[in-house]
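J.: next one to model:
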Amino acid sequence: MNEVVDVILPCLNEAEALPWVLSRMPAGFRAIVVDNASTDESAAIARDHGAAVVEAPQRGFGAACHTGLLAASADVVCFMDADASLDPEELPRVVAALGTREQGPGLVLGRRRPSGRGAWPVHARFGNTVLARSLNRRAGTALHDLGPMRAARRAELLGLPLADRRFGYPLEMVLKAAAAGWTITEVEVTYRPRQGRSKVTGTVGGTVRAVRDMRRVLAEVAR
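T.: So this is what the prediction gives:
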């Protein structure tokens, strides 16, 4: 691949996971770690491993993602979690599924296939399934997963009116891409047990907050 791809990694206290994640970034993929008020050494570790580091001025998962999108400069951008649950070496396959610009706007989601004990807790998988079904009914899609690893073109994403700055951001992206007539596809990716303490899917409370935010986005976009 000749063109650089920017990889946006929202980050909150991922010092334990970042060395593995950043060491596996493929050639041609440039890591942008968005520090969302970490209290550990995440930012310093990211810089030491060659990543660009930007500070998210607002707390929230969506705020970190959108800050990274605004900081990116590549034509194609990817998003993925920074907790080592996803392998950067799978990013080229996700980007390849995006197709060419001539084929029109597209969004590719990594459909997670759990590998290893504790990779995807039952409560988190159930919440994801319920939300995916609601999304499919609302948007006319046929997705199995809300896909934390994803790829799209930066300019086209910036053209979507993405307003959520919490956990609803990934779902809002799919809803509004579907409404705009984008091609939305899935590519299977491996989902590993995360490193470090989970803030979202590894806890029931975190999953409940994420589901609540996404249901709010579903209701708001449907108006």
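J.: make it CA atoms for all contacts and neighbour counts henceforth
T.: Noted.
J.: wasn't residue 130 part of a strand?
T.: No: counting by DSSP: H, G, I helix; E, B strand; the rest coil, residue 130 falls outside a strand, being helix.
J.: number of nearby residues for it?
T.: 13 (other Cα atoms under 10 Å).
J.: residue 97 now?
T.: What residue 97 shows, counting by other Cα under 10 Å, is a neighbour count of 18.
J.: what do you get for residue 103?
T.: Residues lying near residue 103 (other Cα under 10 Å) number 10.
J.: quick one, strands of the protein?
T.: Using DSSP state E, the strands of the chain run over 5-11, 29-35, 52-55, 76-79, 106-114, 150-153, 183-191.
J.: what's the distance between the residue nearest to residue 172 when sequence neighbours are not counted and residue 206?
T.: Spatially, and ignoring its direct neighbours in sequence, residue 172 is nearest to residue 217 (6.3 Å; Cα to Cα, 6 or more residues apart in numbering). Taking Cα to Cα, to the nearest Å as the measure, residue 217 falls 17 Å from residue 206.
J.: out of those two, which sits in the busier spot?
T.: For residue 217 versus residue 206, neighbours defined as other Cα under 10 Å are more numerous around residue 217 (21 against 16).
J.: I have a second one here; can you model it like the first so I can compare?
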Amino acid sequence: MTKINVIIPAFNEADSISYVIRDIPEKIDEIIVVNNNSTDNTEINAKQAGATVLTENSKGYGYACLKGMEYVSNKTERPDIIVFLDGDYSDHPEELTKIVAPIIDNNIDFVIGARVKRLREPGAMTVPQILGNWLATTLMKLFFGARFTDLGPFRAIKYHKLLELNMEDKTYGWTIEMQLKALKKNLTYTEIPVNYRNRIGVSKVSGTIKGAIFAGVKILGWIFKYSFNK
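T.: So this is what the prediction gives:
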């Protein structure tokens, strides 16, 4: 039986987190919400919805993901697969079964949920997000021959392969770091088209000028770092 853990970084997602947890398929062994210094009822609502809730006071998407990984590493029974999922309800958690299927059925190492245009609600991705994804994936194709089309946060990876990546980014560069290191480690990977809707609440990254700029700088920084260290 394949053991699957879900890690959900969450900063002020009180209005959405219970919906995310509710829609995750029952076959999941543990849902781990990392409360990333929220000032609302994210922690309370996540606990009431049945998740394991951790606290990470250092703000940053990567900080929260690393906290979840630390927790998993200390478990007696570690999972076979880790799924990362945002807490804003923009992804459809019930599609997790599609995300993990290539790993379970075809022994793929790493799967990205690709937010393709035909499955996106109007306005679900901002112009900076769309342009940033296009630029990042184009550069990865040029520099590394990658086939990625998205930096989607809804993703699954074999647990032991995740450990091999030695993830380190603490903030906005987490997703691109994982994809670049997967390329460097020659992990097998694929993308699965997923539905994507308008999130509940305001985005902490694409919803602010500061967030969009810092995310862009992080993404480009990781790409150029790896392009010079091939």
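J.: where does the TM-score land?
T.: Here the TM-score for the pair of chains, by TM-score structural alignment, normalised by the length of structure 1, is 0.92; 220 aligned residues with a Cα RMSD of 1.7 Å.
J.: follow-up on the earlier one: can you put the strands of structure 1 in a markdown table and add mean neighbour count and distance to residue 65 of structure 1?
T.: Shown next, in a markdown table, are the strands of structure 1 (neighbours: other Cα atoms under 10 Å; distance: least, Cα to Cα, whole Å):
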| stretch | mean neighbour count | distance to residue 65 of structure 1 |
| --- | --- | --- |
| strand 5-11 | 27 | 6 |
| strand 29-35 | 26 | 7 |
| strand 52-55 | 18 | 11 |
| strand 76-79 | 25 | 8 |
| strand 106-114 | 22 | 15 |
| strand 150-153 | 24 | 12 |
| strand 183-191 | 18 | 19 |
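J.: go ahead and flag the most central residue of structure 2.
T.: By Cα atoms, centre = their mean, structure 2 has its centre lying nearest to residue 153, at 3.0 Å.
J.: so what corresponds to that residue in structure 1?
T.: In structure 1, the residue matched to residue 153 of structure 2 (TM-score structural alignment) is residue 148.
J.: now do the contacts for that match.
T.: Shown in contact with residue 148 of structure 1 (Cα atoms under 8 Å, 6 or more residues apart in numbering): 79-81, 109-110, 170.
J.: repeat that for residue 211 of structure 1.
T.: 127, 131, 167.
J.: same thing but 7 Å
T.: residue 127 (Cα atoms under 7 Å, 6 or more residues apart in numbering).
J.: likewise for the one 3 residues further on?
T.: Residues in contact with residue 214 of structure 1 (Cα under 7 Å, 6+ apart) are 167-168, 171.
J.: kindly report the same for residue 53 of structure 1.
T.: Taking Cα under 7 Å, 6+ apart, we find residue 53 of structure 1 in contact with 32-35, 43, 46-47.
J.: want to throw these into JSON lines with distance to residue 21 of structure 1?
T.: Putting these into JSON lines (distance: Cα to Cα, whole Å) gives the following:
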{"residue": "32", "distance to residue 21 of structure 1": "12"}
{"residue": "33", "distance to residue 21 of structure 1": "11"}
{"residue": "34", "distance to residue 21 of structure 1": "14"}
{"residue": "35", "distance to residue 21 of structure 1": "15"}
{"residue": "43", "distance to residue 21 of structure 1": "14"}
{"residue": "46", "distance to residue 21 of structure 1": "10"}
{"residue": "47", "distance to residue 21 of structure 1": "13"}
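J.: just the closest of these to residue 185 of structure 1, please.
T.: Using Cα to Cα, residue 32 comes nearest to residue 185 of structure 1 of the contacts of residue 53 of structure 1, at 24.1 Å.
J.: alignment lookup: that closest one to structure 2.
T.: Using TM-score structural alignment, the equivalent of residue 32 of structure 1 in structure 2 is residue 32.
J.: that match: what's it in contact with?
T.: Going by Cα under 7 Å, 6+ apart, residue 32 of structure 2 touches 6-8, 51-53, 68.
J.: 10 Å - rerun?
T.: Listed by Cα atoms under 10 Å, 6 or more residues apart in numbering, the contact partners of residue 32 of structure 2 are 5-9, 21, 46-47, 50-54, 65, 67-69, 71-72, 84.
J.: all set now, cheers.
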